[in-house]
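Participant: just a sequence and a predicted model for now, questions to come.
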Amino acid sequence: MAVRRRRQDRRNAALGSGALALVLLVAFWSQVWPYLAGLAVLSGLGAAAWWLWRSDRLIRAGDRRWRGEDAVRAGHRSLADVDAMSWQEFERYVAGLCRRDGCTDVVVSGKSGDLGADVVATLPDGRRLVVQCKHYAPHRYVPSGDMQKFVGTAWLHHRADVAVFAATCPFSRAALDLAVQQGVLAVHRDLLGVWNTGTPLQAMLPLNGMGQGDRAHRRRWRNTYRA
């Protein structure tokens, strides 16, 4: 009985306090309503800020998941699959690698007469990226003439901060030397395979001019793909 009486007393006290608070609220409404309105506004702003923060977290998590899945798909794509692409598909493929590496504003020209700018994008650090794509048979070489044309347009016409020449074959020695001299990243077939399997473009910049092997390696390469 004593326990039941104490519970009843607590309920009565709570009801009394609530009634007193209601009476005071009505009596002093004109003085307290601005504070209550401000509290309601602050609560609404807090809820909106939390919702925006939560939405941003979900969007960022979805973007990271998409990039991870795309990297896995790219890693499973072989260079034989790349060889089977059309030149338009190869340009879109290169654009996809740029997006995977965090580039924004990625645009694919998809047409001739683009003056070497097959793919244009903005690197994560804000620099302007211009990419020339050549989908040649793997036993061929990119000639120096192709590199000369790209060098002449990438810096002057397209105002590139970073210029990349991506090809499905090796570069001739003259073309590769010119790329190194002019600061163009020559993504030959070996580097394309590295890029394809997840190495970001920015990490390949110091590798410019390397990776094609010696003369014997290149001869074996030609014989392999001509067979």
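Facilitator: Cool, got the structure.

Participant: make it CA atoms for all contacts and neighbour counts henceforth
Facilitator: Fine.

Participant: just want the most central residue of this structure.
Facilitator: Centrality entry for the chain: nearest residue to the mean C-alpha point is Gly102, 2.2 Å, by CA atoms, centre = their mean.

Participant: how about the nearest residue to Leu123, chain neighbours excluded?
Facilitator: Distances taken as CA to CA, 6 or more residues apart in numbering put Cys103 closest to Leu123, at 4.6 Å, once the chain neighbours are dropped.

Participant: so how far is Arg54 from the residue nearest to the centre of the chain?
Facilitator: With the distance defined as CA to CA, to the nearest Å, Gly102 ends up 22 Å from Arg54.

Participant: cool, Glu91 as well?
Facilitator: Separation of Glu91 from Arg54 (CA to CA) stands at 36 Å.

Participant: out of the two, which sits in the more crowded spot?
Facilitator: More crowded of Glu91 and Arg54, by other CA atoms under 10 Å: Glu91, with 23 against 12.

Participant: that one reaches Ala117, doesn't it?
Facilitator: No - if you go by CA atoms under 8 Å, Glu91 and Ala117 don't touch, sitting 10.4 Å apart.

Participant: now do the SS call for Phe165.
Facilitator: Classification of Phe165 by DSSP: H, G, I helix; E, B strand; the rest coil places it in strand.

Participant: residue contacts, it?
Facilitator: Taking CA atoms under 8 Å, 6 or more residues apart in numbering as the contact definition, Phe165 lies against Val131, Gln132, Cys133, Lys134, Met147, Val184, Leu185, Ala186, Val187.

Participant: structure B:
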Amino acid sequence: MAGGTALLLVAAFWSLIWPYLAAAAALGLVGGAGWWLWRTDRLVRTRDRAWRTAEALDAGRRTLAEVDAMSGTEFEELVADLCRRDGCTEVRRVGGSHDNGADVVGRLPDGRSMVVQCKRYAPTRTIASRELRDLLGAQVHFRAQVAIFVATTRFSRPSETFAAQHGILAVHRDHFGLWNNGTPLHSLTPLNGRGQGDTAHRARWRDTYGK
């Protein structure tokens, strides 16, 4: 009886009721679509974070022998991944034929802008000071606050001195090995190119890599 009365009332006042029913249905559809978009966005973001975490962890799993076998572009991508792993933001590879002396740019975790030059040289080669001068030009071009030179070999004495004089963070092979194995980039800043050893150490270096 009550159900029949309700139906009669709905029929009698349908012209007044149906706009509200239509609005409620539309709101339900919009709400459902919004929830689906929100859920999809969360899933995508979660998968993206997982992918980036996996990539960052993988960045420190390469041996120096594997790094030596990389192309220049692959090495630049590795350096960019290591920067991201350590909390750097806006990191992108810019190396190429018209790179203005830079290979990677971005921001350090403290917000300072950085420019990075990457040299995947054979261990028998030495970084000359003129290559660090090119990095200074890139620092000016990109208006970067910090300049970093990452190499798979050692720096010459003049280039090591030049880096210290001009505030360039010089990451030589030994320090790159530490960075690649998980040491944060900021921990290398106080060392700034030091640790390449004395004459005896350099002789052992030549004996190891010079063959």
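Facilitator: Good, I have the coordinates. None of the values given here were measured: they were computed from a predicted structure.

Participant: can you pull the TM-score for these?
Facilitator: Superposed pair, TM-score by TM-score structural alignment, normalised by the length of the second structure: 0.78. Supporting alignment: 209 aligned residues with a CA RMSD of 3.1 Å.

Participant: quick one, helices of the second structure?
Facilitator: Under the criterion DSSP state H, the second structure carries helices at the ranges 2-12, 14-58, 64-68, 72-85, 129-141, 157-165, 173-180, 185-188, 199-209.

Participant: residues near Thr199 of the first structure, how many?
Facilitator: Using other CA under 10 Å as the criterion, the residues surrounding Thr199 of the first structure number 17.

Participant: next: the one 10 residues further on.
Facilitator: Neighbour count for Gly209 of the first structure, taken as other CA under 10 Å: 22.

Participant: how about Val72 of the first structure?
Facilitator: Residues contacting Val72 of the first structure under the criterion other CA under 10 Å number 14.

Participant: need the contact list for the alignment partner in the first structure of Ser71 of the second structure.
Facilitator: Taking TM-score structural alignment for the superposition, Ser71 of the second structure sits opposite Ser86 in the first structure. Taking CA under 8 Å, 6+ apart, we find Ser86 of the first structure in contact with His135.

Participant: I'd like the distance between Ser86 of the first structure and Tyr35 of the first structure.
Facilitator: For Ser86 of the first structure, the distance to Tyr35 of the first structure equals 68 Å [CA to CA].

Participant: same question for Ala179 of the first structure.
Facilitator: Counting by CA to CA, the separation of Ala179 of the first structure from Tyr35 of the first structure is 69 Å.

Participant: ok, Val23 of the first structure next?
Facilitator: Counting by CA to CA, the separation of Val23 of the first structure from Tyr35 of the first structure is 17 Å.

Participant: and if you look at Leu15 of the first structure?
Facilitator: Distance of Leu15 of the first structure to Tyr35 of the first structure, computed by CA to CA: 24 Å.

Participant: one more: Lys149 of the first structure?
Facilitator: Distance from Lys149 of the first structure to Tyr35 of the first structure, by CA to CA: 71 Å.

Participant: with Ala227 of the first structure instead?
Facilitator: Relative to Tyr35 of the first structure, Ala227 of the first structure is positioned 84 Å away (criterion: CA to CA).

Participant: of the two, which one has the most company?
Facilitator: Applying other CA under 10 Å to Ala227 of the first structure and Tyr35 shows that Tyr35 carries more neighbours, namely 10 against 6.

Participant: what do we get in the second structure for the more buried one?
Facilitator: Under the alignment (TM-score structural alignment), Tyr35 of the first structure pairs with Tyr20 of the second structure.

Participant: list the contacts for that match?
Facilitator: Taking CA under 8 Å, 6+ apart, one finds nothing in contact with Tyr20 of the second structure.

Participant: residue contacts, Ala14 of the first structure?
Facilitator: When contacts are counted by CA under 8 Å, 6+ apart, Ala14 of the first structure is found next to no other residue.

Participant: name the helix or strand for it, please.
Facilitator: Ala14 of the first structure belongs to helix 2-27 when elements are defined using DSSP states H and E.

Participant: Gly110 of the first structure maps to what in the second structure?
Facilitator: Using TM-score structural alignment to pair residues, one finds that Gly110 of the first structure aligns to Gly96 in the second structure.

Participant: contacting residues around its match?
Facilitator: For Gly96 of the second structure, the set of contacting residues under the criterion of CA under 8 Å, 6+ apart consists of Asp103.

Participant: check the gap between it and Ile168 of the second structure for me.
Facilitator: With distances taken as CA to CA, Gly96 of the second structure is found 22 Å from Ile168 of the second structure.
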